[in-house]
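In: here is my input; please provide its structure:
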Amino acid sequence: MTTTQRIDLNADLGESYGPWQMGDDAAMLALVSSANVACGGHAGDPDTMAATLAAAKARGVTIGAHPGYPDREGFGRRVIPMAPDQIARMVACQIGSLLGAAALAGVRVAYVKPHGALANLAADNADVARAIARAVRAVSGDLAVLAISGTALEPAADAAGLAVFSEIFADRAYLPDGRLQPRSQAGAVIDDPGMAAARLLRFLDSGRMEVAGGGSIPLAAHSICVHGDSPHAVAMASRIRGTLTAAGIALAPFAA
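Out: Next up is the predicted model:
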């Protein structure tokens, strides 16, 4: 490792809705360099979006749109059967909602990162990946795409002429094919901050991600995600930030 190595640390934020509160956004915004803000699909509403954007602006945190299936009860973690054109319209409208709130707040939205089941589906379904990329491009070609590393969304966004960045997950286990281990399986969620930070250091040193069952696979990464809805999110992000900084790795947004 060298002192010039850089990586982004992102979190999914703005996931409250009305009186229902999710996560500690204020604490997370003091730790991350990029914030994926819910756009009213799986979570979020106009007031929550406005508050999250203002808080991110005050902290100098780069902002991304975080569209997902309109499934509040399932937190966007269930696939809703939709044709690719329907997905494109859904994603475009959610991005547009956040852009409207951002215009009022006087902040810039720099990228788009699909949420939950939508992101997982786009990882392997090229039609869904192309629909998402098409929606982003139609809203603004200046928006970048943050995609799960090694998935179909990367080439789809690149083919659409968008800037593409890849992410890995600090708090999720990986399968040998590079996909996230399903949450329904034991060990899929990593809740030990020290274990997660140590795994990230090994990854950044080798470029290889450890997988369930043993072994490792090569992945590219411009950003590391910590899920803001986890009860361990603040402790996880704090430990990772401290560990990486101590190792001489600078935390900086991938999209300025």
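
In: going forward, measure contacts and count neighbours with C-alpha atoms only.
Out: OK.

In: ok so residue 8 is a strand residue?
Out: Yes: using DSSP: H, G, I helix; E, B strand; the rest coil, the assignment for residue 8 is a strand.

In: now it: how far from residue 128?
Out: Separation of residue 8 from residue 128 (Cα to Cα, to the nearest Å) stands at 26 Å.

In: the more surrounded of those two?
Out: Taking other Cα atoms under 10 Å, residue 8 and residue 128 do not tie; residue 128 has more neighbours (25 against 19).

In: what sits against that one?
Out: Residue 128 makes contact with 84, 87, 121-122, according to Cα atoms under 8 Å, 6 or more residues apart in numbering.

In: second chain to compare with the first, below:
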Amino acid sequence: MSRTICLNSDIGELPGETGRALDRAILDVVSRCSIACGGHAGDEDSMRATLKAAKARGVVAGAHPSYPDKKNFGRISVSLSPEDLEASLRQQVRTLSSLARLQGVVLDHLKPHGALYNDSAKDADLAQIVVRIAHQNRIRAVIGPPNSVLRKVALEAGLDFVAEGFADRQYSSDGSLVPRAEPGSVLTSVQEQVAQVLHISEEGCVTTRDGSMISLPVETICLHGDTAGAIQSALGIREALQTRKIEIKAHLPQ
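Out: Here you go, the predicted model:
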């Protein structure tokens, strides 16, 4: 039996045709994608284009909502009332869901973006909001960190949970991501990313910033489209996986 790993990417985040061309190149490699729906990036035009490109390639699509903060690309926590945050997330995902229906695409998962991803992984109240938005839009799964509060809340609510690791982010010894503000927190070389993906996919572990090895039980690995050299890294990762006879597959339920 062949070994498999799901590769995913966050797309629809960069503007114009340059952004769409990058999305298409990344979609040629991954098996699952999360589409920005207006909170940190993206508009209806980018959503339509990315949905179309994903469908054409047979890539499973999902929603990628965020704190409503385009200025900071959704990467800092925003102080909003729970009601206002939930209303924003609802609008973001409903917009993408409506456009997806028009193209005959079913959104399979919801993955929070940036600071919301990190916050909802630890805060049960935020996790409940994320899970409610998924339920309201008939989205069956949530993507997030393994062993997180978000995982617990999603499973308790009857949703599937897809545990995620990262090709291009450095890990701390407690399993959290090293903050982006710290030097070296983003792995930019193809060789570093390939090595990390192979460790995660073959051994279920990752080397941390201090050189220790920790368990990282995940079902999908994210390739960030906005990391420098993203296309070259994606192609290098695909080649390395193919060489090891590891199939890139979305892992949908039977």
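
In: which residues in the first structure form strands?
Out: Along the first structure, the segments classed as strands by DSSP state E run 6-13, 34-38, 62-66, 109-112, 144-148, 164-169, 208-210, 216-218, 223-226, 250-251.

In: now tabulate those in a markdown table and tack on distance to residue 51 of the first structure.
Out: A markdown table is the format used below for those (distance: least, Cα to Cα, whole Å):
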| stretch | distance to residue 51 of the first structure |
| --- | --- |
| strand 6-13 | 11 |
| strand 34-38 | 11 |
| strand 62-66 | 13 |
| strand 109-112 | 15 |
| strand 144-148 | 23 |
| strand 164-169 | 26 |
| strand 208-210 | 35 |
| strand 216-218 | 38 |
| strand 223-226 | 20 |
| strand 250-251 | 24 |
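
In: residue 27 of the first structure: which of these is closest?
Out: Closest to residue 27 of the first structure of those is strand 6-13 (Cα to Cα; 10.8 Å).

In: tell me the residues of the second structure aligned with the closest one.
Out: The aligned range for strand 6-13 of the first structure in the second structure is 4-11, by TM-score structural alignment.

In: now the longest helix that the first structure contains on the second structure. Mean distance?
Out: As assigned by DSSP state H, the longest helix anywhere in the first structure is helix 84-105. Helix 84-105 of the first structure, aligned to the second structure and superposed, deviates on average by 1.7 Å (mean Cα distance after the TM-score superposition for the first structure).

In: need the contact list for the residue opposite residue 176 of the second structure in the first structure once aligned.
Out: In the first structure, the residue equivalent to residue 176 of the second structure is residue 179, according to TM-score structural alignment. Counting by Cα under 8 Å, 6+ apart, residue 179 of the first structure touches no other residue.

In: what does residue 209 of the second structure give?
Out: For residue 209 of the second structure, the contacting residues are 170-173, by Cα under 8 Å, 6+ apart.

In: which of those count as buried?
Out: Buried subset of the contacts of residue 209 of the second structure (neighbour count, 16 or more other Cα atoms under 10 Å): 170-173.

In: tell me where the stretch 51-200 of the first structure has helices.
Out: Counting by DSSP state H, counting those that start in this stretch, the stretch 51-200 of the first structure has these helices, from start to end: 84-105, 116-124, 126-139, 153-159, 193-206.

In: could I get those in JSON lines, plus columns for distance to residue 185 of the first structure?
Out: Shown next, in JSON lines, are the helices of the stretch 51-200 of the first structure (distance: least, Cα to Cα, whole Å):
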{"stretch": "helix 84-105", "distance to residue 185 of the first structure": "28"}
{"stretch": "helix 116-124", "distance to residue 185 of the first structure": "16"}
{"stretch": "helix 126-139", "distance to residue 185 of the first structure": "25"}
{"stretch": "helix 153-159", "distance to residue 185 of the first structure": "25"}
{"stretch": "helix 193-206", "distance to residue 185 of the first structure": "18"}
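
In: tell me the counterpart of residue 69 of the first structure in the second structure.
Out: Aligned by TM-score structural alignment, residue 69 of the first structure pairs with residue 67 of the second structure.

In: residue 119 of the first structure now?
Out: Matched to the second structure by TM-score structural alignment, residue 119 of the first structure sits across from residue 117.

In: roughly how far apart are that match and residue 81 of the second structure?
Out: Noted for residue 117 of the second structure: a distance of 17 Å to residue 81 of the second structure, by Cα to Cα.

In: so these two - more neighbours on which side?
Out: With neighbours defined as other Cα under 10 Å, residue 117 of the second structure and residue 81 compare such that residue 117 has more, 25 against 9.

In: wait, the more buried one sits on residue 110?
Out: No: contact criterion Cα atoms under 8 Å: residue 117 of the second structure and residue 110 do not qualify, at 10.6 Å.

In: ok, back up a step: from the buried ones among the contacts of residue 209 of the second structure, pick the one nearest residue 140 of the second structure.
Out: Within these, the smallest distance to residue 140 of the second structure is 28.2 Å, found for residue 171 (Cα to Cα).

In: OK, contacts around that closest one?
Out: Neighbours of residue 171 of the second structure in contact, by Cα under 8 Å, 6+ apart: 177-178, 185, 206-209.

In: name the member of those that has the highest neighbour count.
Out: Using other Cα under 10 Å as the neighbour test, these are led by residue 206, with 27 neighbours.

In: quick one: map that residue onto the first structure.
Out: So residue 206 of the second structure corresponds to residue 209, using TM-score structural alignment.

In: measure that match to residue 201 of the first structure for me?
Out: Residue 209 of the first structure is 10 Å from residue 201 of the first structure, by Cα to Cα.

In: pull the number of nearby residues for the aligned partner of residue 81 of the first structure in the second structure.
Out: Using TM-score structural alignment, the partner of residue 81 of the first structure in the second structure is residue 79. For residue 79 of the second structure, the count of nearby residues is 9 (other Cα under 10 Å).

In: try residue 164 of the first structure
Out: Using other Cα under 10 Å, residue 164 of the first structure has 22 neighbouring residues.

In: next: residue 102 of the second structure.
Out: Residue 102 of the second structure: 10 surrounding residues under other Cα under 10 Å.
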